[in-house]
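J.: Give me the fold of what follows.
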Amino acid sequence: MELAARYTPPQNGAVILIAHGYNDNRPESIYAMFVENGYGALAWDFRAHGGSDGEMSTLGYYERMDVEAALDFAFAQAGVDHVGAWGGSMGAATLILSTAENPEIEALVADSAYPSLEDVLRLNMPVKLFQPFVIFWAEYYSGAEIDDVNPELVIGQISPRPVFVIDGWEGGAIEMNAPYRLYEAANEPKEIWAEDDVPHLGTFTQYPNRYEDKVVGFFDQWLLGE
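T.: All right, here's what the predicted structure looks like:
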């Protein structure tokens, strides 16, 4: 499977993996933010998104393989000493799973991640009677196990590497108590930034300067020791 991707080498020895959300593609504004601050950036379209191959998204299950491919690519490039990761929505959830499994990822920013895939499915299926049937057929057709896409369960395994949880405290984030569940499940070092009246993945749009200061400052501290 081929993934469409874009890469810019670092000026400071550190590359940030950039993982987008469901039904989206590489976020150019986030990419530019890192590059403008001297970081290398590697952004790709997940399978079945954008210019990448694939016919089905599993919202984090098989997408972990895409992260591992990106991680292998990053470390094969010259001048790369450190790798951090930024993810949004599905990308954030996938990176929590992948960072727990790959100690080479030294620091993670998770923006608008969901606590578990089951939470997302139940949130979007208000008729409880149908929920077990939809989950069964989703697992059957995809070959994925819904219980294995559970960022809340594994985020604690990332420690002693740092995690920064960001979310807009509106809509589904409130209904799932998403940012606080993830923050409470994580171990130190950890940070959280949740804003009222901000929609899903809306923190950067609402507070671009503050977002850049916080996120770049996080990676400066944990990847560069500044």
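J.: CA only for contacts and neighbour counts going forward, please
T.: Noted.
J.: check which helix or strand covers the residue nearest the centre of the chain.
T.: Nearest residue to the geometric centre of the chain (C-alpha atoms, centre = their mean): A92, 1.6 Å. In the assignment (DSSP states H and E), A92 maps to helix 90-101.
J.: One more sequence to fold, the one below, so I can look at both together:
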Amino acid sequence: MNTVVRETPLKPRPRKPLQRKRWLIAFTVLILTFVIAVFGISYYVTNSLIHPERKPIALTPEAVKLKYQDIAFKSREGGLMLNGWLMKADKPAHKWIILSHGYRGTRLIWPTIDAGKPGLNLYKMLHSHGYNVVAFDFRNSGTSDGDTTTVGYYEQQDLLGAIDDVMRRDPKAQIALMGWSQGAATSLIAASKDPSVKMVVADSPFSNLRDYLETNLPHWSHLPQFPFTPVILDFWVPILSGLDTNKVSPINAVKNFNGPILLVHSRADDAIPVSNSKAIYNKYKNNKDIKLMTYPKASHTESFLLFPKRYEKMLIGFFHKNGF
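T.: Model (predicted):
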């Protein structure tokens, strides 16, 4: 009798470990792709932000019948050559106002509005009150040297170079600094480092660059706050520009400046909120000669454009009140 032996069929191996492995690989690839994309996009945007396209100098003060001379001087550190204009007072005077433009700007202050004439009108207004007026291009702006913009970190050396140039021209000079946005913040910082500066007018400054960008960088980057802002600020900005955002702090610099300060800001500013000027004012209002003037409706740095007569009265009143 033959015995039939039946083979027991082999049970298939469970596929779960293999499936888990595939899912893990797919997830890892997805994460890596996401990280690479975030860093790549952040690199491109950071590079664009620190190397903004230059705007041309389309007009000269002759457009408003104002006599001027071309000037060139070196940044206090680094040796970059900076270009600008000097509009001397009709009568010999030792009162000088150095103007500092904003991010992506030029010595014309508002170069994209009516081909720069509002800036020229500002020069003419200041000149008509007997002031020597200096306007120049920060590094990587207008016709000045340099290829990187650092929103005050290195620009303070440019403004200090402008102060040096004025003092060479007039050792008895009394200097007032006036700036907008980046130029306002830079003016507050530079004033704390040079005793030649007697007073500052800061229109639309940020209080601390790091704090400001952590909240408001999307306004400039046009990217979501997370995850792009930390990657830009903590990784690409230091590598590509050498900028330490923590060290650009007007609110801290003011403690080392004892002259009068006039802060100007629009309550409708959505680029640098008025809370920045309020923070500086509130910190020093009890122990510094500091004033805050706010305007309605105006866009970022444009209070003079919307309220020219009111702005002039405010500005000249501030200067005269402080013997300037």
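J.: hmm, back to that, which residues of the second structure does whichever helix or strand comes after the helix holding A92 of the first structure align to?
T.: Following helix 90-101 of the first structure in sequence order, the next helix or strand is strand 105-111 (DSSP H and E). Using TM-score structural alignment, strand 105-111 of the first structure lines up with residues 197-203 of the second structure.
J.: average distance between that stretch and the first structure?
T.: Taking mean C-alpha distance after the TM-score superposition for the first structure, the mean distance separating stretch 197-203 of the second structure from the aligned residues in the first structure is 0.3 Å.
J.: Now do stretch 80-92 of the first structure: distance from first to last residue.
T.: By C-alpha to C-alpha, to the nearest Å, the extent of stretch 80-92 of the first structure from end to end equals 22 Å.
J.: for that stretch, which positions count as buried?
T.: Neighbour counts using 16 or more other C-alpha atoms under 10 Å place V80, H82, V83, G84, A85, W86, G87, G88, S89, M90, G91, A92 of stretch 80-92 of the first structure among the buried residues.
J.: Quickly name whichever of the residues you listed is closest to D45 of the first structure.
T.: Using C-alpha to C-alpha, G91 is the member of the buried residues of stretch 80-92 of the first structure that sits closest to D45 of the first structure, with 10.1 Å.
J.: Distance of H300 of the second structure relative to A184 of the second structure?
T.: When H300 of the second structure is compared with A184 of the second structure (using C-alpha to C-alpha), they lie 12 Å apart.
J.: joint contacts of these two?
T.: Residues touching both H300 of the second structure and A184 (C-alpha atoms under 8 Å, 6 or more residues apart in numbering): S204.
J.: Excluding sequence neighbours, find me the nearest residue to the aligned partner of Y131 of the second structure in the first structure.
T.: In the first structure, Y131 of the second structure lines up with Y39, judged by TM-score structural alignment. Using C-alpha to C-alpha, 6 or more residues apart in numbering and skipping residues adjacent in sequence, the residue nearest Y39 of the first structure is P10, 4.8 Å away.
J.: That neighbour looks like it's in a helix, true?
T.: No. The assignment for P10 of the first structure is coil, going by DSSP: H, G, I helix; E, B strand; the rest coil, so no helix is present there.
J.: buried set for stretch 198-216 of the first structure?
T.: Under 16+ other C-alpha under 10 Å, the buried positions of stretch 198-216 of the first structure are V198, P199, H200, L201, G202, T203, F204, Y211, E212, V215, V216.
J.: One more: stretch 42-55 of the first structure?
T.: Buried residues in stretch 42-55 of the first structure (16+ other C-alpha under 10 Å): L42, A43, W44, D45, F46, R47, A48, H49, G50, G51, S52.
J.: Now for W96 of the second structure: which residues touch it?
T.: Y131, N132, V133, V134, V166, A173, Q174, I175, A176.
J.: I misspoke; the intended subject was G156 of the first structure.
T.: G156 of the first structure makes contact with A185, A186, N187, according to C-alpha under 8 Å, 6+ apart.
J.: can I get the residues you listed in JSON lines with distance to F34 of the first structure?
T.: Listed next are the contacts of G156 of the first structure as JSON lines, based on distance: C-alpha to C-alpha, whole Å:
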{"residue": "A185", "distance to F34 of the first structure": "28"}
{"residue": "A186", "distance to F34 of the first structure": "25"}
{"residue": "N187", "distance to F34 of the first structure": "26"}
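J.: is it possible to export those residues to a markdown table including secondary structure, distance to F136 of the first structure and neighbour count?
T.: Formatted as a markdown table, the contacts of G156 of the first structure follow (DSSP: H, G, I helix; E, B strand; the rest coil; distance: C-alpha to C-alpha, whole Å; neighbours: other C-alpha atoms under 10 Å):
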| residue | secondary structure | distance to F136 of the first structure | neighbour count |
| --- | --- | --- | --- |
| A185 | helix | 27 | 17 |
| A186 | coil | 29 | 24 |
| N187 | coil | 32 | 18 |
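J.: Right, I'll leave it there.
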